[in-house]
Structure formats: structure tokens, C-alpha cells
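Trainee: Provided below are the primary sequence and the corresponding predicted coordinates.
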Amino acid sequence: MTRQRADDGTAVELRGITKRFPGTLANDAVDLTVRRGEIHALMGENGAGKSTLMSVLYGMERPDAGTIRVEGREAVFASPGAAMAAGLGMVHQSFKLFDSLTVAENVVFAAEPRRFGLVDRAAARRRVRELAEEHGLAVDPEARVGDLPVGLRQRVEILKLLHRGARTLILDEPTAVLTPAEADALFAVLKSLAAQGRSVILVTHKLREVLEGSDRVTVLRDGRVVARLITAETSADEIAAAMTGRAVELDRIHAPGTPGEVVLDVAGLGTDAVHAVDLTVRAGEIVGIAGVAGNGQSELVEALAGLRPVTAGRVALAGQDVTHASAAERRTRGLAYVPEDRHAVGTAPAASVADNLAMGHHRTSLSTRGMLPPAAVRAHARRLVERFGVKASTPEVPASALSGGNLQKLLIGRELAHEAPLLLVEQPTRGVDIGAIQNIHDQLIAYRDAGHAVLLVSAELSEIRGLADRVLVMYEGRVTASYTKQEADERTLGLAMAGGALTDPAPAEAVD
């Protein structure tokens, strides 16, 4: 039975939401109020209870205690379908789209306009075009979704919700896979939706986006609400302290390293997406690669890791030619690799945390006469879980049970533990909370200072500027600029990333 009360401008109200899992109190009497026409940020470290709370609101989990009200009506959602019928919609981190279908077919799927009992495809295309124009979500209704970049796929997800009449939109880490330009475009859309009276619940770790794009902030820590803030009256430092329970040094610029011998030497490298790339990385140095997504950074790293064929040029690792060596051979010769896609490439989600942490170590430090002693695997896992703050109930749980941020900590920890001369690392802190970001940055600097070479690719300019001793910029598959740490300010890098440095770069070489 539902009960309605007087309209006070509240879109969603959660009261006393409690949710337990075996061994974990995920939400502890959480209250959350979201008003109509506002962007409300929900923040907290990995494992703070954000995703669980949104799963309860969206009908994916049943609360053990507490009540939900949507637009004044008390509701019990047995499924996401019931939540959608009440005017809620959710965009997950992993998009729920059919790559083989068009934009229009995805948007209207299971809610198709019909004529004479048949799906009216022309009406579907018109509907999507009208929604896209109305809300500033430009996308071709006839485009195949599998051919679209990530930013446009996210627009398709939002159009799906609007087509179904969603009045409150829940977005889970919406900018984790977006370029800065795509993120800015998304926030313009969200502000437009809020101005029309819709509400947005934004689950994110990114302080800059929260400060620029939200109206109010609720912070969770260890399953409880620890702060309710008005965005215009707070600061990044206050939010970070509420999330972590301690003062956090944000956007720290680390001191430069002391470069030694060349570890990675790349000359004239070419692939299907990379053209005539020259670069070096020395021991005791972090070289950062900046660029808008899609300009060859990922393809370059895949070629260096042995995952993409090299069509021209030469790659040398610690003085050995590895141009056509396999990925396994490169690992043997001293390469560690943190890929951008932690799910499909970096880990085996169905395997346990302990087994994932053993990968790559199973032929070396953990092997005894060709065998893997289970006790050694568990001890190795416990050491890395503690060192990198991976929140897992036991090392035996599958990696798929971890949040995205904790899976990233697992991956970073495993690769750093190899102590390889060269580390290739892409997007090291994507989807990771503030406290963990600081820890990962400190670990990468310590790795550099121990005499290792690091090649870093990141979409976060603050991360590149904070960590890198030298910065290379890629544009349309080429390295078009090279800067020292002192030269690499945001304006200079932004201009180069937009194609404003198309002359051959004069290499900013390390000083011996």
C-alpha cells in the first residue's frame, strides 16, 4: 500500500536505510533527501556504501530497514522495472547497450512505439531525434552503437531513461571513462535537465566536478552519513576530509626524480594507429603521456606491451630488442603492465583475489619446483591487500565481488610487486577514491625513486602534472610535443592536446 503526503518539492527521500551483507554493514541507518531540480552528489571512498544505497533505491537490493519515498509516495521496489515505473532511471558504470543495434533501437528497446501492432521504426527514430534535440544530446539515431565512442554511448543511456519518462536520474561514476571535453558536455546536459525540474543523483569521486556541477553533497563513510554540505559553501578540502576522516593533500606536485640509464628506447614506432613515435624512459623517471582519448595513447602502450603488432620502428627494453617479442617474453625481460581496461585485460574477474594477485608471480617468486603452494599464495595476497588497502572480506572471494576502485588497487599492487625495471601504467586512479589516489601516487613515486622507469598514460592532467618528470603529448597518433615538469602547465598541455603543437617536438630530455 502506498501513502502520499503534501508536496514539499522533494523528489526522493530515503530514511533509515540499513543493508547488511554477510560480515558487512553496508548501509547503517542512512538518510538522503534529493530535491526536484537539483544535482545532488553522493560521495565516499570505495566501500563507503554509495553503490549499495543506490542499488536499494533502484530496486536491485531490498533494505533490511528503512523507507523510500518518491515524489511523496512511500514505495517498495521489488525490481528496477518497478523503480523505473515510479520515475527513476539509472546509468551504470558498465553501459547496458546492444552494440549491434542502432541508437534508436537501443533507446526504445522494450518500450517501442507501435503501429498496427508492429514496431514503428520511423516513429522511434523521430522520437530519439526529438529527445536528442530537446536535451542537447546530439547523436545520430541511425548510428550503430558499437561504432560510437564512449561519450556518445553514455548519451544513448541517458536518452533511454528520458524516453521512459525518468524524472530522477542516478548516474554512477559517469565521467570515469570520459575525456575532459566529454565530461564538460555531460555536465552541461545535467544542468539543463535540472533546470527543467528533473533531479540528478551523481555518484562520483571527482571533487572538481562536484564543486562545479552539483548543488548539494552527501558524504558517506563506512556506511554512515558523515556530512551534508551545500556545494557553494564548501571546499574540496572539506569534502576530502569528510570522505577520508583525515586531511588530504590534493593535487600535489611531486619533486622530480633523478634519471639514470635508459630503460625503454623507442625509435620510429609505427602501428595501425601510431606513427613514427620516438621516446625514451630512464631509470628513476616517470614520463607522462597526455592527450585526448582516441589519439593513439592506448595503442602505443599496447604495442609496447606486446599486445599490438608493430609495423615499423624498434623497441628496446634494458638494451634488448623486443620489437617483435611476445607479451610473455617482455614480462620476462623486465616489463610490468597496468592496462586501461582492468576487467577485460588486467584481471580475471571469476578468479579469486588471491589468484589474481598471484598472476605473473606464479612462475617466479611464488613457484616451488613448478608448484604453487596455496599457503604462499594466500600470504602473498594478504601482504598486497594490506599494503594497497584492497577491501575484500577474504582473499578467496572472486575479484568480480570487488568495487571498481578496489579492483584497480589489486591490479596496481600486483604489478608494482614485480619490481620490474619498466612499468607501463594506464589510468592508474580511474574510479579510485581520494585517499587511495594519494596512496597510489605515493607508491608510483616510491617505485620511481627505487630506480625503476615508469611510462604513465592518464586522462587527468592534474595526475600527469603531479607525477611526471617529463610530459609527451599525443595528437592523431603522433608525439607532437614534449615538456619538462616546469613547462607542463595546464594551459600549455591543453593547447597541445587540441592540436596546437603540430611541429616536431624538441625532446625535453632528462638531465643526467
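Mentor: It's in. Bear in mind that the values here come from a model prediction, so they are computed numbers and not experimental data.

Trainee: going forward, measure contacts and count neighbours with C-alpha atoms only.
Mentor: Noted.

Trainee: what helix or strand is S192 on?
Mentor: Under the criterion of DSSP states H and E, S192 resides in helix 180-195.

Trainee: Pull the distance from that helix to the chain's centre.
Mentor: In terms of CA atoms, centre = their mean, to the nearest Å, the centre of helix 180-195 is set 18 Å apart from its chain centre.

Trainee: what's near enough to touch T102?
Mentor: If a contact means CA atoms under 8 Å, 6 or more residues apart in numbering, then T102 has P141, E142, A143, R144, V145 as its contacts.

Trainee: so how far is V310 from it?
Mentor: Taking CA to CA, to the nearest Å as the measure, T102 and V310 are separated by 34 Å.

Trainee: Are we agreed that A488 is in a helix?
Mentor: No: assignment of A488 by DSSP: H, G, I helix; E, B strand; the rest coil gives coil, placing it outside any helix.

Trainee: ok, it - how many residues close by?
Mentor: Residues near A488, counting by other CA atoms under 10 Å, number 20.

Trainee: now swap in Y58 and tell me
Mentor: The local packing of Y58 (other CA under 10 Å) involves 24 other residues.

Trainee: Next up, the contacts around it.
Mentor: In this structure, Y58 makes contact with F77, S79, P80, A83, M84, L88, G89, M90, judged by CA under 8 Å, 6+ apart.

Trainee: okay, pairing it with this:
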Amino acid sequence: MEYVVEMRDIRKEFLGIVANDAITLTVRPGEIHALLGENGAGKSTLMSILFGLCQPDRGKIFIRGQEVKIANPNVANDLGIGMVHQHFKLVHNFTVTENIILGMEPQRFGAVHIKAAAERIQELSRHYGLNVDPAAKIEDVSVGMQQRVEILKMLYRNAEVLIFDEPTAVLTPQEITELIKIMQNLAAEGKSIILITHKLKEIKAVADRCTVIRRGKYVGVVDVATASEQTMAEMMVGRQVSFIVPKGEYRPGKVLLKLEGLTVLNHARTAALKSFSLSAYGGEIVGVAGVDGNGQTELVEAITGLRKVETGHIWLDGKEITNLSVRQRIDAGLAHVPEDRQKRGLVLDYSLEDNIILEIYGREPFAKGWLLNRPAIRQYAQEVMQHFDVRSAQGVVTAARSLSGGNQQKAIIGREISLNPRVLIAVQPTRGLDVGSIEYIHRRLIAQRDAGFAVLLVSLDLDEILNLSDRIAVISHGELIGTVNADQTDEIKIGLMMAGVGKEGQET
């Protein structure tokens, strides 16, 4: 048997948009096969068809050489196909065990036999190096651990083909390393893995072959060991891609954001940020580097007005904003690209045009008194979407929920940058985006800097921090470890500072 999965000439159309146009995918037993494409290229649609979440308009699917019709996910499970979705499908107040057995609970004398299930989960967890506590509640475990629960859900159902949809989008660098080991363990056991991604570094680290699709069409399949990242990027985007965006000379102007002695509490009422001081000048990008959960969230929430400051002061362009409301801060020239685009960035059931004017609908020309000026709103939203390459099925009236992750992100960045903010707080601005979109967003952030504004870049991606920043502030356990010039440091030095080792220059 050469292929465990063969999808031939798959076509799928939604509302006149062709998501998959005659795509072919072949996966061998025991291989890690990457499915590479830009946001909105049709990767998730193709995998939704394989997992039975939607039906193809045309084309055939063969599993272990036999043609099959996958009517729903239960049929997929019976065929040994499992899927870890980008947004996990877990019940938060259930335990790990309860989530894993949901829908196929082991019965004993008519009652659910939790103990036997927990023992099997413990055994699977040990065997594949997943280190999951079967009794823990989902709401109490990290995002990386939730992902492992999703993997165990597949293994518990004896899946032989495991689909991972953008699995590293929500993980820290350490969790990504662990996930790669887990995938290698699974492949060594003979499992076949389909990895939906647009992260070339991870494809090079873990995949055997890679199928590239672009705008719904099959481009080709390459052997990862011999194909360069540049080749795969060009296949994916259809043009040459610059991994490091050039930027002009560093010419800092006046202080536009000043934080002095900030102390901020977390949800548990303990200090998440301790006497934190930092300045950002016009004409510079200040990167904030740190391991996830070291006070970055509280720092951003304090600056943007989403969390109370216990002690300390925040100035924006010389004006104190410590106790101003969120709207007053926006009006003063602050913009915010939030970490969680779906929870904090967009109202998912609103149209794109309503999302784009969320912060300014009360200003002219968008409103006169109590009345919204729809034509002005629509024209402005269309300009933002065109300017920031936001692609959607029905233009500005499309619900934000129906956009791909990358297009949701571009809509948020377009909305925020179009405000011409004095200070832009960008948190994980390219998380889960493909190289084409990353290059585009990096160019926009550098354009903000070159226009004389300040950008505070908070990211877990060290490459992004090092490539974009002029200065880097390292945060550990809520404290500023030090600031360094980006051109005088490297990943190793920053990594040591993130671990709290080697305090460097304290100027801020």
C-alpha cells in the first residue's frame, strides 16, 4: 500500500468562491506530510472534507486504497482519521478524561466507567510522551496541555491518520519543540500525520514531504529535505518573499510612550508587573521579549486601559493617561492589535464594515448625531480592506466570523493603523499567519515607525522581535531584566535574559 490517504481532484465551492479547485493530496503510511498555503488558500477546507465536516462537489477520496464517502466525522473516526482543530473543541469545566471519552464513553453495568478510561489515557500519555494528568480540569491547564488532550482524543479513538490544523499558532517556543517531538514519536509508531501550516521553519524541522496549494489550486509536492524555505515560500505565495524586511536608519524622536514604576495585579490579585519602567520614542519599534505568562498580558492591558494600574504612571505623547478610559486613550492616539483576535479584536457576528469602525463610529463623517452614515462607513471600510489586502467572500458585508485567521488579523491591523496612532501596541501581530501576510504586516509596522510614530511590539517569536525591533526590552516574572539594542544582541543572549540570566544595560 503506497498511500494511506489519497484525495484526487477535489473541488469545493462556497457562495461562488472556489475554495478547492481540483486539488490532489497523497499521504504515505508513517510520514509527516505538510500542507502548505497562505491564509485562505483552502487548506482547512480540504482537511474538513477529509474529516467529513463538509462534502466535496467533485473528486474522490481513497483510504488504504479503497474509495470512501466520508459523510461525517464519525465515519472519519471509523476510518481511523482524527483531527486537532486550530480552535480546540474542549469542554472547559470537564476533566481531561471526560473530554477524551466524550461521545464514546466506556460502559460498565450501564454506568460510565471513568476509572478504566483514565487508566487507558494514562497509558497512552506515557507511551507517546504526552505527560497529561487525566484528572485535571481543562480550565486549569495550559494551552499546550489542551492541545495534547486533543491529540489523546484521536489516539483514544485509534486514529491512524492525524490531521493537525495550524497546531503551533497558540504555543510557546518550548511547547512547539515538545510538539515536534510528539509528532516524531507518532510517525515512528507508523501513524501518518497531515500538518496544515504556513511556518516554513517547522516544515523543515519535522515534515517528510510537502504539498503546496495557492488560492485553492494545487501547485506541487516537494521533498522537504531537498527543497529550500525560499522555494516553498515562492510556491506558496507565487512571488519572491523577503524574510527580513528592510528598514531605514534608526532615528528616534521624542518620547511618545512613557511607563514609570508600573505595578499591576493579575486575576489572582498578585503582582504580575512589578515597578516596570520603559519608554518608546517616535521613529522606533521597541520589542518586548519574554516567555509567555511573564507579565506581558498585564502590561498591555494596563497601557490600553483594560486593567487597573495599582501604582505608577503612563504618559502618551506627554499627556498622562493612567486613569483614562479605553475610548479616551484611543482618542489620545493609542491603537492596539490584541493577542486574541477572536476574543478581543473582533465582534465575530458583526460585518467587516462594522468591525472596522468599532472605535470611531461616533466621529464624523460616520455619524451625524444618533444616525450612522452607512455610505461613508462602507466607503471607508472598503478602502481599509483594499489597502490591507483583506479578502472576503462578500466584501465589507461579510461576517467577521467567516474570514480565515489571516484575513481577520489583517482587518484588525488595517483598522488600527488607519487611525494614524501616535503609539501602536502590537501583540503577536503575525501569529498564525503565512509568510506573505507576515512580510506585509512587518512592512506596515516598519512604515509606522518610519512615519515617526512609536510601535511597542509584544511577541513570543524571537525572530520577529530581532528582525523588527530597534530596541528590545526583556521581561521576566513581571520585571524589566534590561533593554538592549537589537543590532547588538542575538537569540542566545535574549534567551538567557528571558530566563533571568545575565542582566544587561538597564537604560530605558
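Mentor: Received, thanks. Bear in mind that the values here come from a model prediction, so they are computed numbers and not experimental data.

Trainee: on that earlier part again, what's the matching range in structure 2 for the helix holding S192 of structure 1?
Mentor: Structural correspondence for helix 180-195 of structure 1: residues 173-188 of structure 2, per TM-score structural alignment.

Trainee: cool, and stretch 107-124 of structure 1?
Mentor: Mapping stretch 107-124 of structure 1 onto structure 2 (TM-score structural alignment) gives residues 100-117.

Trainee: I'd like the distance from the matching stretch to the chain centre, please.
Mentor: 34 Å.

Trainee: quick one: buried residues of that stretch?
Mentor: Buried positions in stretch 100-117 of structure 2, judged by neighbour count with 16 or more other CA atoms under 10 Å: I100, I101, E105, I114, A117.

Trainee: Quick check: the gap between the second one and R157 of structure 2.
Mentor: Plainly put, I101 of structure 2 is 9 Å away from R157 of structure 2 if you go by CA to CA.

Trainee: Kindly report the same for the first one.
Mentor: When distance is defined by CA to CA, I100 of structure 2 is 9 Å away from R157 of structure 2.

Trainee: for the last one, same thing?
Mentor: Computed as CA to CA, the A117 of structure 2 to R157 of structure 2 distance reads 12 Å.

Trainee: same deal with the fourth one?
Mentor: Separation of I114 of structure 2 from R157 of structure 2 (CA to CA) stands at 16 Å.

Trainee: Enumerate every residue touching the counterpart of C210 of structure 2 in structure 1.
Mentor: With TM-score structural alignment defining the correspondence, C210 of structure 2 maps onto V217 in structure 1. Contact analysis of V217 of structure 1 by CA under 8 Å, 6+ apart lists H40, A41, L42, M43, V210, A227, R228, L229, I230, T231.

Trainee: Residue in structure 2 paired with the third one?
Mentor: Residue mapping for L42 of structure 1 onto structure 2 gives L35, with TM-score structural alignment as the criterion.

Trainee: looking at this, its match is in a helix?
Mentor: No: when the secondary structure is assigned by three-state DSSP, L35 of structure 2 falls in strand instead of a helix.

Trainee: Just to check, it is in contact with T211?
Mentor: Yes: distance between L35 of structure 2 and T211: 5.0 Å, which falls inside the contact criterion (CA atoms under 8 Å).

Trainee: rewinding a little: right, and out of the contacts of V217 of structure 1, which lies closest to Y475 of structure 1?
Mentor: The nearest member of those to Y475 of structure 1, counting by CA to CA, is V210 at 29.0 Å.

Trainee: Looks like the closest one contacts M43 (just checking).
Mentor: No: look at V210 of structure 1 against M43 with CA under 8 Å: they stay out of range, at 9.0 Å.

Trainee: Overlap in contacts, those two.
Mentor: Common neighbours of V210 of structure 1 and M43 are listed as T204, V217 (criterion: CA under 8 Å, 6+ apart).

Trainee: who's more crowded, these two?
Mentor: Neighbours per residue (other CA under 10 Å) separate V210 of structure 1 from M43, with M43 holding more: 28 against 23.

Trainee: List the contacts of the residue lying closest to the more buried one once chain neighbours are set aside.
Mentor: Sequence neighbours aside, V219 is the residue nearest to M43 of structure 1 in space, at 4.8 Å (criterion: CA to CA, 6 or more residues apart in numbering). Neighbour list for V219 of structure 1: L42, M43, G44, V225, V226, A227, R228, I239, A242, M243 [criterion: CA under 8 Å, 6+ apart].

Trainee: Could you list the buried residues of stretch 177-197 of structure 1?
Mentor: Quick answer for stretch 177-197 of structure 1 (16+ other CA under 10 Å): 177-179, 182-184, 186-187, 189-194.

Trainee: which of those residues lies closest to V345 of structure 1?
Mentor: If you rank the buried residues of stretch 177-197 of structure 1 by distance to V345 of structure 1 using CA to CA, V177 comes first, at 15.7 Å.

Trainee: The closest residue to the closest one other than its chain neighbours: neighbour count?
Mentor: Nearest-residue entry for V177 of structure 1: V150, 7.0 Å, with adjacent residues in sequence omitted and distances by CA to CA, 6+ apart. Other residues within reach of V150 of structure 1 by the criterion other CA under 10 Å amount to 17.

Trainee: go on, the one 4 residues further on?
Mentor: In terms of burial, Q154 of structure 1 registers 26 neighbours under the definition other CA under 10 Å.

Trainee: what's the matching residue for it over in structure 2?
Mentor: Q154 of structure 1 maps onto Q147 in structure 2 when the alignment is built from TM-score structural alignment.

Trainee: What distance do you get for its match to F164 of structure 2?
Mentor: Between Q147 of structure 2 and F164 of structure 2 the computed distance is 10 Å (CA to CA).

Trainee: can you name the residues of structure 1 that stretch 60-67 of structure 2 overlays?
Mentor: Under TM-score structural alignment, the counterpart of stretch 60-67 of structure 2 in structure 1 spans residues 67-74.
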